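Q: Predicted coordinates and the sequence they were generated for:
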Amino acid sequence: MNESAADRPYDTLVVEERSDRVVVTLRRPAARNAINGRMIAELHRVCEDLERVPKPLLLTGHGGVFAGGADIGELRRRGREEALQGINSRLFERVRRLPLPTIAAVPGWALGGGAELAYACDLRIAGPDAVFGNPEPGLGILAAAGACWRLRELVGESVAKQVLLAGRSLDARAALSCGLVLDVVPADRLVDEAHAVLDRMSRSSALALRLTKLVTDASGAHPVTDDLAQAVLFESTDKEERMTRFLEKKGGRA
């Protein structure tokens, strides 16, 4: 029998596996949840399980912080070979490509690699103290785990360059105004609100969500892909049952 992610011990994460979702809390309290090699490896384990048994993912941080960046001590030791391995970027792209939706609940700082991990999620919800930023050039490097192109896609070129080049940090209000986050909610309701979004999603067809995410993430115009995905859904039992229930509630009217 396959062992689930929640059945194995973790050093840097708290993993709660529910029947319809997985909740992961980044937890390195002495380092503001900084993303180190151990956390990268453990997040890969979570992704492996979610690829095998697809469920939505709720990702958050312990202690009022999402992730204060990548582990600078480890980054200082990395050289050209490590950069070419894409240690962080490969993980964040794997998170991006998970079959079902992902939500980052960001209570506070999401900086550097922490911000890039949040950018890789499908949706972000912020607490009032949330701050997104990419200060990598100040450390002599660039935000090479997705921010240089993913942030532009999320908020537009102008705001992305303000963050990446001018060192601007986006607080919760600014992140909401530029569309980076879905909502800003009180800190004590942050995770509950993220669960509420997943609850709404859970009422939809899992296959429809999966194919919608796959098509939405495809680049450029893709009418043939849309048609093929719709063809799969049109033949599903779930679609037949859902539409029948809808029509029965409407008394047979469309």
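A: Yes, it's here.

Q: rest of the way, CA atoms for contacts and neighbours
A: Fine.

Q: Pull the contacting residues for residue 164.
A: Contacts of residue 164 were listed using CA atoms under 8 Å, 6 or more residues apart in numbering, and they are 133-135, 137, 143, 148.

Q: mind listing the strands for this structure?
A: For the chain, strands defined by DSSP state E occupy the ranges 13-17, 22-26, 57-61, 102-106, 109-111, 123-126, 131-133, 170-171, 183-184.

Q: try it against this one:
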Amino acid sequence: MGLTTANLDVRAVRLEVSDGIGTLVLSRPPVNALDTAAQRALRRAAEEAAERPDVSAVILHGDAGRFSAGADIREMAGMSAADMTVWAGQLQGAFSAVADIPKPVVAAVNGYALGGGCELALTADRRIMADDARIGLPEITLGVIPGAGGTQRLTRLVGPARAKEIIFTGRALDAAEALAIGLVDQVVPAERVLQEARAWATRFVGGPALALRAAKQAVDLGGGTDLRSGLEIERALFAGLFGTEDRLEGMRSFVAEGPGNARFTGR
């Protein structure tokens, strides 16, 4: 399948689709800061990636050797508390749209992912980081706290003690430390970040899309509740997949040909 570009504000975010993989590219020089227009473009691109049947997995990536320096501080500086009540909701909504993409999502973190950039990376299912990149939540140095999910998603990922230390100090972590504490999942040379992200995403092209969606929902929804409720979520999603064509094909193929030979259609 050839390369296409979504009809979005390409000055801020663009969705590129090639060979079953959608890449959400942050492109707002010089640091890919996410102002209001970029946030809206991000939300639209995420929603389109979620809906398009020709997208099996999604990559988050930044142009010009940088992931994102986060929200646009110049735009935020003149806002009142009332302004921010509305603006923060829009920002969280854009990031939640990425987190809610019902397909595998990988962040290819290049250069730096700071503030909102880090929070955006946290919405992904997997994070691959360049060995020379930096990641962190410096909002405390501005007299505020992370407002796009950082206090919540980071805590669930690395635990409350580590999350507090990172948020309280506002320091940037190098790739080795980020990997050691589980903030990222893989560290590679900078020139291979996008390549490795694409290799991971390619694994899901032609895969059982409905089962992948259910698996992501089970982990994400179940992880935010108690065990009993999580098990009920899992049970319902598991049983529901028995009404799909992919389940019939997967089990038929396994019995007839052994594992790994199913031809899924996403239905």
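A: Looks like it came in fine. Source: prediction; values computed, not measured.

Q: Just the TM-score for the two chains, thanks.
A: Once the chains are overlaid, their TM-score stands at 0.90 when taken by TM-score structural alignment, normalised by the length of the first structure; 247 aligned residues with a CA RMSD of 1.9 Å.

Q: Most neighbours of all the contacts of residue 164 of the first structure, which one?
A: Most neighbours among the contacts of residue 164 of the first structure, by other CA atoms under 10 Å: residue 134, with 27 neighbours.

Q: ok, that residue to residue 26 of the first structure distance?
A: Look at residue 134 of the first structure and residue 26 of the first structure: by CA to CA, to the nearest Å, they are 19 Å apart.

Q: Equivalent analysis for residue 158 of the first structure, please.
A: For residue 158 of the first structure, the distance to residue 26 of the first structure (CA to CA) stands at 30 Å.

Q: between those two, who's got more neighbours?
A: Between residue 158 of the first structure and residue 26, residue 26 has the larger neighbour count (other CA under 10 Å), namely 25 against 10.

Q: pretty sure the more buried one is in contact with residue 16, am I right?
A: No - between residue 26 of the first structure and residue 16 there is no contact under CA atoms under 8 Å: 11.8 Å.

Q: rewinding a little: just the closest of the contacts of residue 164 of the first structure to residue 219 of the first structure, please.
A: Taking CA to CA as the measure, residue 148 is the one of those closest to residue 219 of the first structure, at 16.9 Å.

Q: Tell me the residue in the second structure aligned with the closest one.
A: Aligned by TM-score structural alignment, residue 148 of the first structure pairs with residue 151 of the second structure.

Q: which residues does its match contact?
A: By CA under 8 Å, 6+ apart, residue 151 of the second structure lies in contact with 145, 163, 167.

Q: Those residues in helices, which ones?
A: Members of the contacts of residue 151 of the second structure lying in helices (criterion: DSSP state H): 163, 167.

Q: From the structure, what's the count of residues near the counterpart of residue 228 of the first structure in the second structure?
A: Matched by TM-score structural alignment, residue 228 of the first structure corresponds to residue 236 in the second structure. Using other CA under 10 Å, residue 236 of the second structure is surrounded by 12 other residues.

Q: Same question for the one 4 residues further on.
A: Other residues near residue 240 of the second structure come to 13 when the count uses other CA under 10 Å.

Q: measure it to residue 233 of the second structure for me?
A: As for residue 240 of the second structure, its distance to residue 233 of the second structure is 11 Å (criterion: CA to CA).

Q: ok, residue 122 of the first structure touching residue 101?
A: Yes - the criterion here is CA under 8 Å, and residue 122 of the first structure meets it with residue 101 at 6.1 Å.

Q: In terms of packing, which of these two has more residues around it?
A: Neighbour comparison, residue 122 of the first structure and residue 101: the larger count goes to residue 101, with 24 against 18 (by other CA under 10 Å).

Q: ok, now which ones touch the aligned residue in the first structure for residue 29 of the second structure?
A: Taking TM-score structural alignment, the alignment pairs residue 29 of the second structure with residue 29 from the first structure. Residue 29 of the first structure is in contact with 62-63, counting by CA under 8 Å, 6+ apart.

Q: what's the distance between residue 29 of the first structure and residue 118 of the first structure?
A: Distance from residue 29 of the first structure to residue 118 of the first structure, counting by CA to CA: 18 Å.

Q: now the residue lying closest to residue 50 of the first structure once chain neighbours are set aside: how far from residue 92 of the first structure?
A: Nearest non-adjacent residue to residue 50 of the first structure, counting by CA to CA, 6 or more residues apart in numbering: residue 98, 7.0 Å away. The spacing between residue 98 of the first structure and residue 92 of the first structure, counted by CA to CA, is 10 Å.

Q: Alright, I will stop here.
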